[in-house]
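> this one's sequence-less:
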């Protein structure tokens, strides 16, 4: 639905009014006291008074392309990113170094423990060797004890046999005495 005649003129005046108000409300945009040259003032004025283009369809207003907001300075963002990445990588490397220091300390402690265990095992081996030598020196006496034990067992058996035989003899003697 295209606006024609008076409607188109009213729309045109509405679209011009905010631009004119901008220029009148912001007088500093036109002045060159803030370090702007005359070219900047002309450019600001041209932007503020820009008329919307009309189509050949009876003064229909056309849409302008949306302007993206100004991007932050890429260099600042890159510098910030590289600084933060450097901090991150420094932290990662520090953590890795700390892990290696911990492993080194653990290895040193383990080595000391193994050396202590080695000393203990050497002492145990030396004591075992001494015990084996003492056992070897006592072996003849142990053999004599075993022989004596065998002889005692044989004597005990002989004593039991003798006791049994004496009981038989006593029984015969009593039997003969009664007759």
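Happy to help now that I have it. Since we're looking at a predicted model, the values are computed, not measured.
> CA only for contacts and neighbour counts going forward, please
Will do.
> in which helix or strand would I find residue 157?
Taking DSSP states H and E as the definition, residue 157 sits inside helix 74-178.
> again but with residue 20, I slipped
Assigned by DSSP H and E, residue 20 falls in helix 6-25.
> hold the first one in mind and look at this next one:
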């Protein structure tokens, strides 16, 4: 950049005569280039800061959306927990009745087996009786 300043300073409106005027023009050219450099650097840094700030705003928005989503999920989980608690309480209340139903079912199955055996025995007796009648 210093080369550019030197070349611009030497080719810009420099009088052909006088060393002092040439030196002051060079200093002014360097100062102008320096001011331009500062301005562009400032603009670049400002743009970088704006991009970074926008990234942070985006992250904040994402965090807010995520927080809201998790709050909704937490509400759903609480509702499910409450429902499961209610169902568990109801099951506890009807458990003795269910146990009685299971016992009755076992007894009915046993009775059904006994009835089936009795029916088979009655048929055998009937067949014996008929065979004795024929004689």
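On my side now, so go ahead. Small disclaimer: the values here were computed from a predicted structure and weren't measured.
> how about the helix holding residue 157 of structure 1, aligned to which bit of structure 2?
Against structure 2, the aligned range for helix 74-178 of structure 1 is residues 30-134 (TM-score structural alignment).
> Now the matching stretch on structure 1. Mean distance?
Superposing on structure 1 and averaging over aligned pairs (mean CA distance after the TM-score superposition for structure 1), stretch 30-134 of structure 2 comes out at 0.7 Å.
> Quick one: distance of that stretch to the chain centre.
17 Å (CA atoms, centre = their mean, to the nearest Å).
> coming back round to it: counterpart of the helix holding residue 20 of structure 1 in structure 2, which residues?
Alignment note (TM-score structural alignment): helix 6-25 of structure 1 is unmatched in structure 2.
> And that helix, what does it pack against?
On a contact count with 3 or more CA pairs under 8 Å, 6 or more residues apart in numbering; DSSP states H and E, helix 6-25 of structure 1 meets helix 38-48.
> Go through the helix it packs on and flag the buried ones.
41, 45, 48 (16 or more other CA atoms under 10 Å).
> now swap in stretch 3-12 of structure 2 and tell me
Those would be 5, 8-10, for stretch 3-12 of structure 2 by 16+ other CA under 10 Å.
> and which of those residues is nearest residue 36 of structure 2?
Closest approach between these and residue 36 of structure 2, by CA to CA: residue 5, at 11.5 Å.
> Report the distance from the host helix or strand of that closest one to the chain centre.
Counting by DSSP H and E, the element that carries residue 5 of structure 2 is helix 2-11. Distance of helix 2-11 of structure 2 from the chain centroid (CA atoms, centre = their mean) equals 59 Å.
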